[in-house]
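Novice: please find the sequence and the predicted model below.
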Amino acid sequence: MNARTSGLRPAGSPPSRVRIIGGAWRGRSLRVLARPGLRPTPDRVRETLFNWLGQRLDGLRCLDLFAGSGVLGLEAASRGAARVNLVEHDRGACAALEEAAQRLAASGVQVTHADALQFLRRCGECYDVVFVDPPYGEGWIERIAAPLARVLSPAARIYVEAEAPVAVPDGWEMLRAGRAGRVHYHLLATGTS
């Protein structure tokens, strides 16, 4: 009997499904592809995040950079965000995101296949909430801080997940931080917020 037939997952592998915990699509589940480094944000961390942001995101523009499973962006859409852009570099993950958005009839959700840094450099929009959950150990936070700053609305909030506490980029401030197991999570704002 292998891990697939026994219902067990290999250690460190992502769950095969994750559920939306609030809003219009509460309880709906999303398929999660088995990809190295893909770590959907756990329910309890998302619950804390949306308590920090407020349960309703009515009218806000959200960006889910390094979208992976898309659970953060789709959770935001479920809670009333007017527009959500899910940016993901992996083609298979993008296909799964498109399928999830279609299944949820998520008209305000756009899936963009792109490298995060290239996307930020050419982006012409501003966002009110940005979710950043990059691959661990690759220095993404430092690399994207400057280009990310130019796509933020004046009162934007930036959620960051990392393997360790993050250094706050110059001109930004730490609003909240927490830890759940090996996940360190942070809510940041630009100094103009």
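Specialist: Perfect, I can see it now.

Novice: from now on I want contacts and neighbour counts done on CA atoms only, so please keep to that.
Specialist: Noted.

Novice: can you get me a residue count around P40?
Specialist: Using other Cα atoms under 10 Å, P40 has 19 other residues around it.

Novice: here's the one I want to compare it with:
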Amino acid sequence: MRIISGFHKNRKINAPKSLPVRPTTDLAKESLFNIINNTYNIEILNVLDLFSGTGNISYEFASRGANKIISIDNNFNCIKFIKQTSSKLLLNNIECKKMDSIKYLSSTKEKFDIIFADAPYSYQFLDLIIIKIFNNSLLNENGILILEHSDKNNFSNSKYFLNKKKYSSVNFSFFVKK
């Protein structure tokens, strides 16, 4: 995996193979960040990265100068890797929390401009993520939830659904408060 743009452009990051993760592909990540970059001023964004895994998305936001990124994962080794990599790359705008993502959404009072969630494709509670975020008003005005998921999921009936983009086998669904 590599950082696409920003301070650490083209920097390769090698995550341990033992981590139970499926990082977002470089092609999908580059396409996603083209959308984000054309919509937002990244430098003022507060971002929540749920199911952070290797930290791939968090590093990209941090490299591009996002104001603050909170990375949430319930796996100790994933959080340890994100902390080590963030420290090595001097990415001081990343804060890591070892916690269940649903519990975090239920307890936090913070608001975010972008919430990115890349749960395991077998995760059964994707709808609950959407509900928690919008019921708890966790997005700032003009904020967006981006959910990465497999082809098996269809969220077009959600009242918060905006649109979906597909890049090879990676799907991103976008949700906003209407």
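Specialist: Perfect, thanks for sending it. No experiment lies behind these values; they were computed from the predicted model shown.

Novice: TM between them?
Specialist: TM-score for the superposed pair, counting by TM-score structural alignment, normalised by the length of the second structure: 0.89. Supporting figures: 173 aligned residues with a Cα RMSD of 1.7 Å.

Novice: quick one: average offset of the strand of greatest length in the first structure versus the second structure, please.
Specialist: Looking across the first structure with DSSP state E, the single longest strand is strand 152-162. Compared with the second structure after fitting, strand 152-162 of the first structure deviates on average by 1.2 Å (mean Cα distance after the TM-score superposition for the first structure).

Novice: neighbouring contacts of the very next helix or strand once past that strand?
Specialist: Next in sequence after strand 152-162 of the first structure, counting helices and strands by DSSP states H and E, comes strand 172-180. Contacts with strand 172-180 of the first structure, where a contact means Cα atoms under 8 Å, 6 or more residues apart in numbering, come from V45, W52, V168, H184, Y185, H186, L187, L188, A189, T190, G191.

Novice: pull out the buried residues from strand 172-180 of the first structure.
Specialist: Buried positions in strand 172-180 of the first structure, judged by neighbour count with 16 or more other Cα atoms under 10 Å: W172, E173, M174, A177.

Novice: tell me the counterpart of the last one in the second structure.
Specialist: Okay, so that is A177 of the first structure. Under the alignment (TM-score structural alignment), A177 of the first structure maps onto K165 of the second structure.

Novice: how much space between that match and E148 of the second structure?
Specialist: 10 Å (Cα to Cα, to the nearest Å).

Novice: over to F125 of the second structure?
Specialist: From F125 of the second structure to E148 of the second structure the distance is 13 Å (Cα to Cα).

Novice: who has more neighbours, the two?
Specialist: Higher neighbour count among F125 of the second structure and E148: E148, with 24 against 10, using other Cα under 10 Å.

Novice: what's that one aligned with over in the first structure?
Specialist: By TM-score structural alignment, E148 of the second structure lines up with E161.

Novice: could you list every helix and strand in contact with the longest strand of the first structure?
Specialist: If you count contacts as 3 or more Cα pairs under 8 Å, 6 or more residues apart in numbering; DSSP states H and E, strand 152-162 of the first structure packs onto strand 127-132, strand 183-190.

Novice: pick the most buried one from the ones you listed.
Specialist: Of all these, strand 127-132 has the most neighbours on average by mean count of other Cα atoms under 10 Å, namely a mean of 23.

Novice: quick one: it aligns where in the second structure?
Specialist: The aligned range for strand 127-132 of the first structure is 112-117, by TM-score structural alignment.

Novice: need the helices for the first structure, in chain order.
Specialist: Here the first structure has its helices, by DSSP state H, at 3-6, 43-53, 71-78, 91-103, 116-122, 140-149.

Novice: residues making contact with the second one?
Specialist: This means helix 43-53 of the first structure. R19, I21, L72, Y159, R176, A180, Y185, L187.

Novice: out of the helices of the first structure, nearest to A34 of the first structure?
Specialist: helix 91-103 (9.3 Å; Cα to Cα).

Novice: just the buried positions in that closest one, please.
Specialist: Quick answer for helix 91-103 of the first structure (16+ other Cα under 10 Å): A93, C94, A96, L97, E98, A100, A101.

Novice: between the buried residues of strand 172-180 of the first structure, which is nearest A105 of the first structure?
Specialist: Once Cα to Cα is applied, the member of the buried residues of strand 172-180 of the first structure that ends up nearest A105 of the first structure is A177, at 33.0 Å.

Novice: residue closest to the middle of the second structure?
Specialist: Most central in the second structure under Cα atoms, centre = their mean is F116, positioned 3.0 Å from the mean C-alpha point.

Novice: just checking, that one touches N46?
Specialist: No - shown here, F116 of the second structure and N46 do not form a contact pair, counting by Cα atoms under 8 Å, at 11.2 Å.

Novice: contacting residues around the match of E148 of the second structure?
Specialist: E161 of the first structure touches V132, D133, P134, V183, H184, Y185, H186, counting by Cα under 8 Å, 6+ apart.

Novice: ok, it to R91 of the first structure distance?
Specialist: According to Cα to Cα, E161 of the first structure stands 22 Å off from R91 of the first structure.

Novice: swap in G70 of the first structure?
Specialist: 13 Å.
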